[in-house]
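>>> structural data only, the sequence is not supplied:
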């Protein structure tokens, strides 16, 4: 009985925990860039019940851990570089970089824009073996929704390694396409455990 009372006391008197923000976009469908010397630590993990019907293994994505940091000290031109470590994998490292200009830095009502590359792996694809060299180039423009907040972002991507972008039905290579994003204005919640939400 005393153990139950002690556990209840701890649960009801615990103060709020403070943590880094959750990653909003898994794909770089935003022009946001980490500020100079500000690290962003990534840890994404996925759970699944088990193998899908007719599959030998689990359809779970790998655990992704990474670090991205801004490396330019200027306000008008920003650059971030980073890496992801995908586990379990025999070639787990993928590298990324993004260069961009924030909104309204060059002229009034100028959208922010960014170009980058991600999925730069360490294992090269050959005629007989697939590697991790996805080498996906992308470009994105974005602007805040006037008088409301939130933003709209549009752009595209192109994969440099055609062997890794084959359609699962065998219909050919699919290595280019549209990439977009939308985030609503802040929706205030104002509770001790949740300050706001955004629709993404």
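On my side now, so go ahead. None of these values were measured; they are calculated from a predicted model.
>>> from here on, contacts and neighbour counts on C-alpha atoms
Fine.
>>> residue nearest the middle of the protein, spatially speaking?
By Cα atoms, centre = their mean, the chain has its centre lying nearest to residue 26, at 2.9 Å.
>>> in addition, the following structure is provided for comparison:
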């Protein structure tokens, strides 16, 4: 997730930093134990349908699971981070492990994108990004190599009631592997984030929805759910995903067009001390 302002874990040499480090290690280890592994580029819900980029020096850890009562899809754990220390242009890079797979080359996929955050060049400027995801190393298995471009705008606080529309996002993708995408290389992505909703006990909740078109491959789906921000830097996302065709569901390894997702996100600011 993405345009919603959040704080981060801070690693430092001050008193109490060991406890923070132990907490971080505990989160990472417990995620890794769960028989899964891989992180995705910055996403809205199902797809990378957002121009949001990870800020410089902020490490993003993601655990994504997809399932039904009787069927578990391959799951993801991975890392994404912003690596360019400039305001006008941001660059994020990341990697994912898709588990279970036969070998490391079938499991490992990369992602990267470059762009400009909202309101950087002038007030009201939409955010934009261009990148590639599912850049794989196993020919004919995970080398989907999908290029994409996104625009997005969060309604400003001084726009009156319009601000409650939240964030609107729209873009397109083009997959370079014609065979794996079953001749359906081009498609549309769109997404939406609600205005943050403050609730007791936790930090806030944010509603989200997105879609990635396509009926001949496993990426074609839509879904929506709720981000539960336990703290400003940790959130749980859950909700249904609906594949746009039976063929899409089968390509993704699902036995039903309707599945459920549970995702954990943790942000850690590596710059602050």
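Cool, the structure landed. This structure is a prediction, so every number in the text was calculated from the model and none was measured.
>>> re the thing from before, counterpart of the residue nearest to the centre of structure 1 over in structure 2?
Alignment note: residue 26 of structure 1 maps to residue 46 in structure 2; criterion TM-score structural alignment.
>>> which SS class is the alignment partner in structure 1 of residue 148 of structure 2?
By TM-score structural alignment, residue 148 of structure 2 lines up with residue 138 in structure 1. What DSSP: H, G, I helix; E, B strand; the rest coil gives for residue 138 of structure 1 is strand.
>>> let me know whether residue 138 of structure 1 touches residue 115 as I believe.
Yes: under the criterion of Cα atoms under 8 Å, residue 138 of structure 1 is in contact with residue 115, at a separation of 5.7 Å.
>>> so what's residue 143 of structure 1 up against?
103, 110, 111, 112, 151, 152, 153 (Cα atoms under 8 Å, 6 or more residues apart in numbering).
>>> in what helix or strand does it lie?
Using DSSP states H and E, residue 143 of structure 1 maps to strand 136-144.
>>> one more: residue 9 of structure 1?
Using DSSP H and E, the element containing residue 9 of structure 1 is helix 2-13.
>>> burial measure for residue 260 of structure 2, as a count.
17 (other Cα atoms under 10 Å).
>>> give me the spatial nearest neighbour of it, chain neighbours excluded.
In space, and not counting its chain neighbours, residue 260 of structure 2 is closest to residue 240: 4.4 Å by Cα to Cα, 6 or more residues apart in numbering.
>>> how about that neighbour, what's its match in structure 1?
So, by TM-score structural alignment, residue 240 of structure 2 is left unmatched.
>>> before we move on, what about residue 88 of structure 2?
With TM-score structural alignment as the criterion, residue 88 of structure 2 lines up with residue 76 in structure 1.
>>> what's the answer for residue 204 of structure 2, then?
That one, residue 204 of structure 2, aligns with residue 196 by TM-score structural alignment.
>>> secondary structure element holding its match?
Assigned by DSSP H and E, residue 196 of structure 1 falls within strand 194-197.
>>> just checking, what packs against that strand?
Packing partners of strand 194-197 of structure 1 (3 or more Cα pairs under 8 Å, 6 or more residues apart in numbering; DSSP states H and E): strand 187-191.
>>> quick one on the thing from earlier: what distance do you get for the nearest residue to the match of residue 148 of structure 2 once chain neighbours are set aside to residue 165 of structure 1?
Of all residues not flanking residue 138 of structure 1 in the chain, residue 157 sits nearest, at 4.1 Å (Cα to Cα, 6+ apart). As defined by Cα to Cα, to the nearest Å, residue 157 of structure 1 lies at a distance of 12 Å from residue 165 of structure 1.
>>> got it, and residue 82 of structure 1?
Distance, residue 82 of structure 1 to residue 165 of structure 1, using Cα to Cα: 23 Å.
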